[in-house]
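Peer 1: 3D, please:
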Amino acid sequence: MGKNFIGLDTEKTQNLADALNNLLSNYQIFYMNVRGYHWNIKGDNFFELHAKFEELYDDLLLKIDEIAERVLTLGHRPAHAYSTYMEKSEVPERKDVSDGKEAVGDIVESMGKLIAKQRQLLNLAGDAEDEGTASLMSDYITEQEKTVWMYRSYLGE
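Peer 2: Next comes the predicted model:
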């Protein structure tokens, strides 16, 4: 059982990198969906949702970079082709969404998928004694659970 340059088991970091690349793929598709919602939103809540979607995609872009850098920190290469993202993502690509409630519903659904993947990564990281990945996933989960609650409240759920 070999160790990598930061003292983690190489086989376990490969599994972590694979899971992080899968998460990265989901984030990239989600990011583009939210950009589209921002650009195409129409209706009564335009100003509010336009601003919220921009806030969300700015946050997603930061997380995308952090996930890719975590893959590199583990000694692996982050996925960087949209064909790979499309192939691996469970978050579906959304096109031409201009209705606010539909966009918010898609956001809630997509965040649920991300949170589930992050929980799986939290377990993998714990098993690998990878505090860095565990901390990152824990922070994301805590923040996104609150975001999901707020978006669900907007939907009246």
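
Peer 1: make it CA atoms for all contacts and neighbour counts henceforth
Peer 2: Fine.

Peer 1: give me the helices and strands touching the helix or strand where Met111 lies, please.
Peer 2: Using DSSP states H and E, Met111 sits in helix 100-127. Helices and strands touching helix 100-127, by 3 or more CA pairs under 8 Å, 6 or more residues apart in numbering; DSSP states H and E, are helix 10-40, helix 131-155.

Peer 1: just those: most buried one?
Peer 2: Ranked by mean neighbour count, the helices and strands packed on helix 100-127 are led by helix 10-40 with a mean of 21 (mean count of other CA atoms under 10 Å).

Peer 1: which elements pack onto that helix?
Peer 2: helix 46-73, helix 82-88, helix 100-127.

Peer 1: and these, which is most packed in?
Peer 2: helix 100-127 (a mean of 18).

Peer 1: run the angle between the helix holding Met111 and helix 131-155 for me.
Peer 2: Counting by axes from the mean of the first three to the mean of the last three CA atoms, to 10 degrees, helix 100-127 lies at 160 degrees to helix 131-155.

Peer 1: chain center to helix 100-127, what's the gap?
Peer 2: 7 Å (CA atoms, centre = their mean, to the nearest Å).

Peer 1: tell me the angle that helix makes with helix 46-73.
Peer 2: Using the same axes, to 10 degrees, helix 100-127 lies at 20 degrees relative to helix 46-73.

Peer 1: my guess is Leu61 meets Tyr31, correct?
Peer 2: Yes: using CA atoms under 8 Å, Leu61 is in contact with Tyr31, at 7.0 Å.

Peer 1: closest to Ile141 out of the helices and strands packed on helix 10-40?
Peer 2: The minimum distance between Ile141 and the helices and strands packed on helix 10-40 falls on helix 100-127, with 5.8 Å, by CA to CA.

Peer 1: let's see this one next to it:
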Amino acid sequence: MKYNSLGLDVQKTEAMVHQLNTLLANFQTYYQNLRGIHWNIRGKRFFDLHVKFEELYTDANLKVDMIAERVLTLGGTPLHTFNDYITKTTVPVGKNVSNDEASVQLVVDSLSELLKIERNILEMSGDANDEGTNSMMSDFISEQEKTIWMMKAWLDQSM
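Peer 2: Got it, this is the predicted structure:
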């Protein structure tokens, strides 16, 4: 078994980089969805949702940077073109979404998809003894689960 300078198995780290790049592509789609619904939201809940979506896209932008820097830390190259993102994303793309409930549902659906990827990475990082990636995924998962709960409460949906 070959180890990198972080003391992590090289093969496991390469697989982790691949999955982190998949997460990066999906986070970029989520981020762009948030920008779109922030710009296009209409109706009586405009003021509340406009501010909330800005809060969410600011957080997503920070997470995009964290993911890219983790890829670099592990010796990989972060994806950075729209073409790369389009080919790897599984997060639903929201186009011309301006309705309040549809906007919030898009956030829920996007985060649900991100959670699937993050849980896969969490499992991989645990197996690879990669505490840096493991900790990041744990933090992301906790925050996103809470956001989904809040958004579903707003939608008056059960978990």
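
Peer 1: overlay them and tell me the TM-score.
Peer 2: Superposed pair, TM-score by TM-score structural alignment, normalised by the length of the first structure: 0.99. Supporting alignment: 157 aligned residues with a CA RMSD of 0.6 Å.

Peer 1: now distance to Tyr85 of the first structure too, for the helices and strands packed on helix 100-127 of the first structure, in TSV please.
Peer 2: Shown next, in TSV, are those (distance: least, CA to CA, whole Å):
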stretch	distance to Tyr85 of the first structure
helix 10-40	4
helix 131-155	20
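
Peer 1: between these, which gets nearest to Pro92 of the first structure?
Peer 2: helix 10-40 (7.2 Å).

Peer 1: which part of the second structure matches that closest one?
Peer 2: Under TM-score structural alignment, the match for helix 10-40 of the first structure in the second structure covers residues 10-40.

Peer 1: what's the average distance of that stretch to the first structure?
Peer 2: Mean deviation of stretch 10-40 of the second structure relative to the first structure after superposition (mean CA distance after the TM-score superposition for the first structure): 0.3 Å.

Peer 1: just give me the residue right at the centre of the first structure.
Peer 2: In the first structure, the C-alpha nearest the mean C-alpha coordinate belongs to Tyr27, at 3.7 Å (CA atoms, centre = their mean).

Peer 1: distance from the helix holding Met111 of the first structure to the second structure after superposition?
Peer 2: Helix 100-127 of the first structure differs from its equivalent in the second structure by a mean of 0.5 Å after superposition (mean CA distance after the TM-score superposition for the first structure).

Peer 1: got the angle between that helix and helix 10-40?
Peer 2: Using the same axes, to 10 degrees: helix 100-127 of the first structure against helix 10-40 is 170 degrees.

Peer 1: in the second structure, what stretch matches helix 100-127 of the first structure?
Peer 2: Going by TM-score structural alignment, helix 100-127 of the first structure lines up with residues 100-127 of the second structure.

Peer 1: show me the contacts for Glu66 of the first structure.
Peer 2: By CA atoms under 8 Å, 6 or more residues apart in numbering, the contact list for Glu66 of the first structure is empty.

Peer 1: residue in the second structure matching it?
Peer 2: With TM-score structural alignment defining the correspondence, Glu66 of the first structure maps onto Met66 in the second structure.

Peer 1: please report how far that match lies from Ala153 of the second structure.
Peer 2: 29 Å (CA to CA, to the nearest Å).

Peer 1: surely Cys40 of the second structure is in contact with Asn96?
Peer 2: Not quite, residue 40 of the second structure is Asn, not Cys. Yes: judged on CA under 8 Å, Asn40 of the second structure makes contact with Asn96 at a distance of 7.1 Å.

Peer 1: relative to Thr77 of the second structure, how far out is Gly43 of the second structure?
Peer 2: Per CA to CA, Gly43 of the second structure is found 42 Å from Thr77 of the second structure.

Peer 1: compare the two (neighbour count), which wins?
Peer 2: Neighbours were counted for Gly43 of the second structure and for Thr77 using other CA atoms under 10 Å; Thr77 has more, 15 against 10.

Peer 1: excluding its backbone neighbours, what's nearest the more buried one?
Peer 2: Leaving aside its chain neighbours, Thr77 of the second structure sits nearest to Val71 (6.3 Å; criterion: CA to CA, 6 or more residues apart in numbering).

Peer 1: now Ile141 of the first structure
Peer 2: Ile115 (5.8 Å).

Peer 1: tell me who's in contact with that neighbour.
Peer 2: Taking CA under 8 Å, 6+ apart, one finds Tyr140, Ile141, Gln144, Glu145 in contact with Ile115 of the first structure.

Peer 1: do Ile29 of the first structure as well
Peer 2: If you count contacts by CA under 8 Å, 6+ apart, Ile29 of the first structure has them with Tyr85, Met86, Ser89, Val91, Pro92, Glu93.
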